[in-house]
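**Q** Any chance you can model this:
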Amino acid sequence: MKIIEEGVKYIEVVEAVEELIRRRGAELAFPVNVAVNSIAAHYTPAPGEKKRFQHGDLVKLDVGAHIDGCIGDTAATVEVGTSSWSGLVEASRQALYRAISFIKAGVSLGELGGVVERVIRSSGFQPIVNLTGHSIDVYKLHGGYSIPNYNNHNPLRVKEGLILAIEPFATNGGGTVASGGNSNIYRYLKTKIGLKPELQQMARSVERLRRGLPFSSRWFVKEIKGSVRDLRRMVSRGVLYSYPILVEEKGGMVSQWEHTIYVKENGVEVLTERTGAD
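**A** Predicted coordinates:
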């Protein structure tokens, strides 16, 4: 991720990645997330945002693309100009690949979470226990399976044919996240009777174009020609869900790695692994 450098604006990186996805013939499954330092997940820049990466930042870039509703979800962590957190970065990366090598049809979710937990704890860090991986369905980013980052003793077993997003989060903090401020990420819920006509039209456009997948305030302003105020009004009426920023409860640094996999009888196929030069 060479584009993430000191002084570069968050929005420049996010929009470059989003444009690359579209140029390659796919669509966004969700806005590109950029989560810095103690922010674990759920942040994308607002329209015109000026925030820049700083020396020493620990940056999680979470990317989702889809073709006809078939979703790939992947994430990686980099440091800006330093290697102060290389152990933390490596803990979540190793946990991801150890989990991938462990998964096959019949493995329980608790056992899988235990693999992630052991790798992270043995590296001297904590897994974030209230963030999970997830199964993926067509046009549905979070399916019916939650993949824990610790052994929660869930006996539910992984089935052949499942699409799973495995995403270990590691921290030097307390091991849980809490809700913070506005992430600039939204999802359509339902149209409400009595909504003003202009908001009703916007809501229908969002429903038609996103089909239940998350979207950003940037996209809403550019494509729907609405405003941030319109978004707030629709959130207050229960038409849209506003995702909160998720922040490590004790202010700890957070790393994340993620791949989407297809479960086979005796292993997996990694669907989001890079296969060639860009």
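
**Q** from here on, contacts and neighbour counts on C-alpha atoms
**A** Fine.

**Q** Where is the longest helix in the chain?
**A** Scanning the chain for the helix with the most residues, using DSSP state H, yields helix 86-102.

**Q** buried stuff in it?
**A** Buried residues in helix 86-102, counted by 16 or more other C-alpha atoms under 10 Å: 88-100.

**Q** do the same with stretch 16-33
**A** Of the residues in stretch 16-33, those buried (16+ other C-alpha under 10 Å) are Val17, Glu18, Ile21, Ala26, Glu27, Leu28, Ala29, Phe30, Pro31, Val32, Asn33.

**Q** Could you also give me the structure for this next sequence, so I can compare it with the first?
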Amino acid sequence: MKDECNLDQMKKGGIIHYEVNKYINSIIKPNIKLFDLANIIENKINNLTCHNTKNPLECGIAFPTGLSINNCVAHWTPKLGCNRLLLEDDVIKIDYGVHFNGSIIDSAFTFCFNQKYKPLLESSKTSTEIAIKLARPDMLLS
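**A** Here you go, the predicted structure:
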């Protein structure tokens, strides 16, 4: 029974994660402040999970939203008061998580406005899909 509940929570988190991804893609634009973008993402997660401030460990944001730009690979988060903007020529990696009672759904994606980076994004996506397809139990993936 507990495993079914955990699986249901993970499915729910996965659906919300997908909805947040669609939302980000609909609102992201050049010259948005990274601090504002992180807040928009986190507020959307809290709204969709019905985050309860009286019991914050029940559901909501799994970890601070990562907004890594260009050669910063991962895990950069804007600090309070950060005025850095997302520029039209930037490549951004957006990493966020949703949780229900400790069941975390974590995924990231890369986004760019400039079409010259699209082949890079497509080749990375294709490589990841191939690696997932080839993965087997006890297989070294590094």
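
**Q** still on that earlier bit, the longest helix of structure 1 corresponds to what range in structure 2?
**A** Helix 86-102 of structure 1 corresponds to residues 118-134 in structure 2, going by TM-score structural alignment.

**Q** Check the mean deviation of the matching stretch from structure 1.
**A** Compared with structure 1 after fitting, stretch 118-134 of structure 2 has a mean deviation of 1.7 Å; criterion: mean C-alpha distance after the TM-score superposition for structure 1.

**Q** In structure 1, what residue corresponds to Asn71 of structure 2?
**A** Aligned by TM-score structural alignment, Asn71 of structure 2 pairs with Ser38 of structure 1.

**Q** thought its match was touching Val254?
**A** Yes - Ser38 of structure 1 lies in contact with Val254 (C-alpha atoms under 8 Å); the separation is 5.6 Å.

**Q** okay, and the common contacts of these two?
**A** The contact sets of Ser38 of structure 1 and Val254 overlap at Glu248 (C-alpha atoms under 8 Å, 6 or more residues apart in numbering).

**Q** Just want to know which of the two has more residues nearby.
**A** Taking neighbours as other C-alpha atoms under 10 Å, Ser38 of structure 1 and Val254 compare with Val254 leading, 32 against 23.

**Q** Tell me who's in contact with that one.
**A** Contacts of Val254 of structure 1 (C-alpha under 8 Å, 6+ apart): Asn37, Ser38, Ile39, Ala40, Leu58, Leu88, Phe169, Ala170, Thr171, Asn172, Glu248.

**Q** What about those, which are in helices?
**A** Leu88.

**Q** which among the contacts of Val254 of structure 1 gets closest to Ser135 of structure 1?
**A** Phe169 (16.7 Å; C-alpha to C-alpha).

**Q** Return the distance of that closest one relative to Gly181 of structure 1.
**A** 20 Å (C-alpha to C-alpha, to the nearest Å).

**Q** More neighbours: which of the two?
**A** Per other C-alpha under 10 Å, whichever of Phe169 of structure 1 and Gly181 has more neighbours is Phe169, with 34 against 13.

**Q** pretty sure the more buried one contacts Ser255?
**A** Yes - counting by C-alpha under 8 Å, Phe169 of structure 1 does reach Ser255; the two are 5.6 Å apart.

**Q** re earlier: work out the gap between the match of helix 86-102 of structure 1 and the centre of the chain.
**A** 17 Å (C-alpha atoms, centre = their mean, to the nearest Å).

**Q** for stretch 108-124 of structure 1, same thing?
**A** Distance, centroid of stretch 108-124 of structure 1 to centroid of chain: 20 Å (C-alpha atoms, centre = their mean).

**Q** what residues are up against Phe111 of structure 2?
**A** Val91, Ile92, Lys93, Ile94, Leu121.

**Q** before we move on, back to that, which ones among the buried residues of stretch 16-33 of structure 1 lie within helices?
**A** Those of these lying in helices (DSSP H): Val17, Glu18, Ile21.

**Q** The first one -> structure 2?
**A** Using TM-score structural alignment, the equivalent of Val17 of structure 1 in structure 2 is Ile41.

**Q** which secondary structure element contains whatever residue of structure 2 lines up with Lys2 of structure 1?
**A** Aligned by TM-score structural alignment, Lys2 of structure 1 pairs with Ser26 of structure 2. Taking DSSP states H and E as the definition, one finds Ser26 of structure 2 inside helix 2-27.

**Q** can you pull the contacts of Ala38 of structure 2?
**A** Residues in contact with Ala38 of structure 2 (C-alpha under 8 Å, 6+ apart) are Thr65, Gly66, Leu67, Thr77, Pro78.

**Q** if we go to 6 Å?
**A** Thr65 (C-alpha atoms under 6 Å, 6 or more residues apart in numbering).

**Q** any idea how far Ala74 of structure 2 is from Gly14 of structure 2?
**A** Using C-alpha to C-alpha, Ala74 of structure 2 is found at 21 Å from Gly14 of structure 2.
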